[in-house]
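**Q** I would like to see how this sequence folds:
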Amino acid sequence: MIPVYSPDLRGNERRYADDAVATSWISSLGPYIDRFETALRDTIGTRHVVAVSNGTVALHLALHCLDVGPGDEVIVPTFTYIASVNAIKQTGATPVLADVRPQDWLLDPDQVEALITPRTKAIMPVHLYSGVCDSRINEIARSNGIKIVEDCAEVLGTRIGDHHVGTTADVATFSFFGNKTITTGEGGAVATNDDALALRLRKVKGQGQSLTRRYWHDELGFNYRMTNICAAIGTAQMERIDSILDRKSRIASMYRDALGGSGVEFQSVAPYVKSSEWLVTLLLPKGADRDQVMAGLTDLGIDTRPVFFCAHQMPMYRSDKPYPVAEDITARGISLPSYPGLSDDQVAQVSDALLKVLAQRDVAVA
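**A** Next up is the predicted model:
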């Protein structure tokens, strides 16, 4: 079976993790934390990067430290991984769901403008799969005095012109789960250029303990710290980020070339964006039965994934309000094997298999 994703751990990951164990630095202190944060700062380009235990707590920590809470509203796309919405709810604020654009599947700036109220405290653009949100969202936020929290969980390594995604936001968050471009097993990070905010992020992630006085806790905090073992894996990963990104770019280009003209629709990426191509994702032709397509690919030894369900389709966020673009995407989208260890022959195998399955009569809905 060709998996959708498998981490590339062929560098110094085991050696560094063994070193963390051998030196007894296994918890949230140790040299690899500093090394990993430094490598991330060098890649992202913000003044500060704070490593945390996963991407979801990175979002919650960012919102909390921007004082988002009860009575506030945060605009977020309904088409996103549920962590984006859950993190808002966990602060006591209200997630305000917006539809996405058909070309890039990302937060629609026109919807954002229409949803702003006096209670809007923040906007959360979520960069999904290969795409990057329209920078007009940040301009809308600045002109209205609203904070921007960019969910960059899937786009480490993506650049917009000469700068890394997330660097123009008040704060950006990243994930290093096992299926991300760079992994620490479980892990995340918060990036910002705001010196005062960075200090608060560091303090609050460690139970609100003073950074200068041990066991003195003068504000509410959380245990969101990354372990030195996870950071050791991440440090080794960051040593090879350029080669990993190059390989993923090659894989995405091969898929687009092989499947062009087949009736599938790829996510639009602006020409000034250099995408990290996290997970190659496409929309099946209208009328195709996605479950049958995925089952057919499984029979041919190829694993796939459906795209995320919309937040407004979940029981806790259920809404009868229509979100037609997001609903269409979530009904037709699938992700193909996209891990950096995928060979050219395997990319061709997956492409040929998809074309074969799409040609079968039983994948079409009557």
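**Q** Every contact and neighbour count from this point should use C-alpha atoms.
**A** Fine.
**Q** just the strands in this structure please.
**A** 48-52, 73-77, 94-98, 120-123, 147-151, 159-160, 163-164, 171-175, 188-192, 265-266, 273-274, 281-283, 305-306, 333-335 (DSSP state E).
**Q** tell me the contacts of Val50?
**A** Val50 makes contacts with Glu37, Ala189, Val190, Ala191, Ala198, Leu201, Arg202, as judged by C-alpha atoms under 8 Å, 6 or more residues apart in numbering.
**Q** How about the contacts made by the second one?
**A** Read that as Ala189. Val49, Val50, Ala51, Val52, Ser53, Asn54, Gly55, Ala58, Thr173, Phe174, Ser175.
**Q** Turn those into JSON lines, columns for distance to Gly131.
**A** Formatted as JSON lines, those follow (distance: C-alpha to C-alpha, whole Å):
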{"residue": "Val49", "distance to Gly131": "23"}
{"residue": "Val50", "distance to Gly131": "24"}
{"residue": "Ala51", "distance to Gly131": "24"}
{"residue": "Val52", "distance to Gly131": "24"}
{"residue": "Ser53", "distance to Gly131": "25"}
{"residue": "Asn54", "distance to Gly131": "22"}
{"residue": "Gly55", "distance to Gly131": "18"}
{"residue": "Ala58", "distance to Gly131": "21"}
{"residue": "Thr173", "distance to Gly131": "16"}
{"residue": "Phe174", "distance to Gly131": "15"}
{"residue": "Ser175", "distance to Gly131": "16"}
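**Q** Can you show me the helices along the chain?
**A** In the chain, the segments counted as helices under DSSP state H are 13-22, 31-44, 55-65, 83-90, 109-115, 136-143, 195-205, 228-238, 241-259, 290-299, 324-332, 344-358.
**Q** Of the ones you listed, flag the one that's most buried.
**A** helix 228-238 (a mean of 27; mean count of other C-alpha atoms under 10 Å).
**Q** which helices and strands sit right next to it?
**A** Contact here means 3 or more C-alpha pairs under 8 Å, 6 or more residues apart in numbering; DSSP states H and E; on that basis helix 228-238 packs against helix 13-22, helix 31-44.
**Q** Let's see this one next, to set against the first:
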Amino acid sequence: MIKYLDLQKINASFEPELSDALLRISRSGWYLHGEATARFEQEFADYCGTPHCIGTGNGLDALTLIFLAYRESGMMNAGDEVIVPANTYIATLLSILRTGLKPVLCEPSSETCNIDVAHAETLITPRTRAILPVHLYGRLADMQGVHDLATRYGLKVIEDAAQAHGAIYNDSLQGRENRSLRAGNLGDAAAFSFYPAKNLGALGDGGAITTHDATLAAIVRSIANYGSTEKYIHQYQGINSRLDELQATVLSVKLSRLDKDNARRREIARLYQENIHWSRLELRSTVNIGGINESNVFHIFPVFSSRRNELQRHLAAHNINTQIHYPIPPHHQEALKQEYGMQQLPITERIHNEELSLPIYPLLTNEEAGQIIDCINTFA
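**A** Sure thing, here's the model as predicted:
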């Protein structure tokens, strides 16, 4: 069996450093709000190029805390609108809904599967306060277009970078001097998930917020700690969302190899790009749009086929495991049907009906990639 993702193999590749680091924390007697978390927050802030990083309990909390902070600061109010791609994971929308704001679903580009900026502009109303691009599959959204739109209408830009750890935008953006900017440094604030399967994954749940906004960072950190900055004194109606010392230690160990692992993902992507018989099999992929470069860290390698389910069964019959990201779009989920179920979103629906994710984790071998390619090319 070629696994879709072999976390056991990945974690074993960090030994003995990983176990040694975990043992130190276990023996330290300090498990929350300690030196390991502070160290990782500084390391990840430096890596992303932002002055502030706040660890959180998970990626959903990270996005939610950004919106809660904007509400506490008076920049957003109940019922204000946030434009978000319709083909994202449901957590992106839940973060908006949890804070009393309204997600406005935007169709993606059919080529990149990221937010279609031109379509987003048609959705702006007097209640629009933010645009939330999702760097889907590990590929950066059109951030120049997003920034131009945000500047014209006075909107906040909030990145959902849960799938894009380490992705680099090699161009200039308004207010950013460095032309090589990482995900997490491309908007007013960004949210990351460190779910174990991510490019930078913990051994459990974890998340983080990066930002240049010191006021936002301070409010976020307080809200995440029960609304408190001083023990037993609560300024906000907060929540409990903290990155613990064990997960922070794991992330520090893994961060040192993130760029190398992302480069390996691109090598595998190139093997797929150059050797799959795309035209003959009537397959499509975002990899064939814009080439392979550092703006894509290939958290997921998507292929699209009108015969997706048959292709998945064909691969499974040859002991190749794949996944679908995602089988049901958010507006067709039972949780959101009442408000969004009647919307017609044909591009989003086609993506969800045709997407199949191939294995692409860094320890996948060239031989295994070759077996996957050969199997796909025998699909009739």
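**Q** Need the TM-score between these chains.
**A** TM-score for the superposed pair, counting by TM-score structural alignment, normalised by the length of the first structure: 0.92. Supporting figures: 352 aligned residues with a C-alpha RMSD of 1.5 Å.
**Q** Tell me which of the helices of the first structure lies nearest to Arg159 of the first structure.
**A** Closest approach to Arg159 of the first structure among these is made by helix 31-44 (9.0 Å; C-alpha to C-alpha).
**Q** which part of the second structure lines up with that closest one?
**A** Counting by TM-score structural alignment, helix 31-44 of the first structure lines up with residues 35-48 of the second structure.
**Q** With the first structure overlaid, report how far the matching stretch is off on average.
**A** In the superposition with the first structure, the average deviation recorded for stretch 35-48 of the second structure is 1.4 Å (mean C-alpha distance after the TM-score superposition for the first structure).
**Q** Go ahead and flag the most central residue of the second structure.
**A** Per C-alpha atoms, centre = their mean, the C-alpha nearest to the average position across the second structure is that of Ala162, at 1.9 Å.
**Q** what do we get in the first structure for it?
**A** Match for Ala162 of the second structure (TM-score structural alignment): Ala153.
**Q** Tell me which residues touch that match, please.
**A** Ala153 of the first structure sits in contact with Gly55, His127, Thr173, Phe174, Ser175, Phe176, where contact means C-alpha under 8 Å, 6+ apart.
**Q** As JSON lines, the residues you listed with distance to Gly71 of the first structure would be great.
**A** Listed next are the contacts of Ala153 of the first structure as JSON lines, based on distance: C-alpha to C-alpha, whole Å:
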{"residue": "Gly55", "distance to Gly71 of the first structure": "24"}
{"residue": "His127", "distance to Gly71 of the first structure": "26"}
{"residue": "Thr173", "distance to Gly71 of the first structure": "23"}
{"residue": "Phe174", "distance to Gly71 of the first structure": "26"}
{"residue": "Ser175", "distance to Gly71 of the first structure": "28"}
{"residue": "Phe176", "distance to Gly71 of the first structure": "31"}
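**Q** Which of the residues you listed are buried, as a PyMOL select command?
**A** Selection of buried members from the contacts of Ala153 of the first structure for PyMOL, criterion 16 or more other C-alpha atoms under 10 Å:
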select buried, resi 55+127+173+174+175+176
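**Q** do you know how far the aligned partner of Arg119 of the first structure in the second structure is from Leu251 of the second structure?
**A** In the second structure, the residue paired with Arg119 of the first structure according to TM-score structural alignment is Arg127. Remark: distance between Arg127 of the second structure and Leu251 of the second structure (C-alpha to C-alpha, to the nearest Å) = 38 Å.
**Q** what does His135 of the second structure give?
**A** His135 of the second structure sits 21 Å away from Leu251 of the second structure, going by C-alpha to C-alpha.
**Q** repeat for Glu310 of the second structure
**A** Distance from Glu310 of the second structure to Leu251 of the second structure, by C-alpha to C-alpha: 38 Å.
**Q** now swap in Tyr340 of the second structure and tell me
**A** 37 Å.
**Q** what's the first-to-last distance across stretch 62-80 of the first structure?
**A** One end of stretch 62-80 of the first structure sits 18 Å from the other (C-alpha to C-alpha).
**Q** wait, I meant stretch 235-242 of the first structure
**A** So stretch 235-242 of the first structure: terminal residues 13 Å apart, C-alpha to C-alpha.
**Q** Which part of the second structure matches that stretch?
**A** By TM-score structural alignment, stretch 235-242 of the first structure lines up with residues 252-259 in the second structure.
**Q** And for the corresponding residue of the first structure for Asn225 of the second structure, nearest residue in space, chain neighbours not counted?
**A** In the first structure, the residue matched to Asn225 of the second structure (TM-score structural alignment) is Gly206. Nearest residue to Gly206 of the first structure, sequence neighbours excluded (C-alpha to C-alpha, 6 or more residues apart in numbering): Asn223, at 5.3 Å.
**Q** Please say which position in the second structure that neighbour maps to.
**A** Alignment note (TM-score structural alignment): Asn223 of the first structure maps to Asn240 of the second structure.
**Q** neighbours around that match, how many?
**A** Residue neighbour count, defined by other C-alpha atoms under 10 Å, stands at 13 for Asn240 of the second structure.
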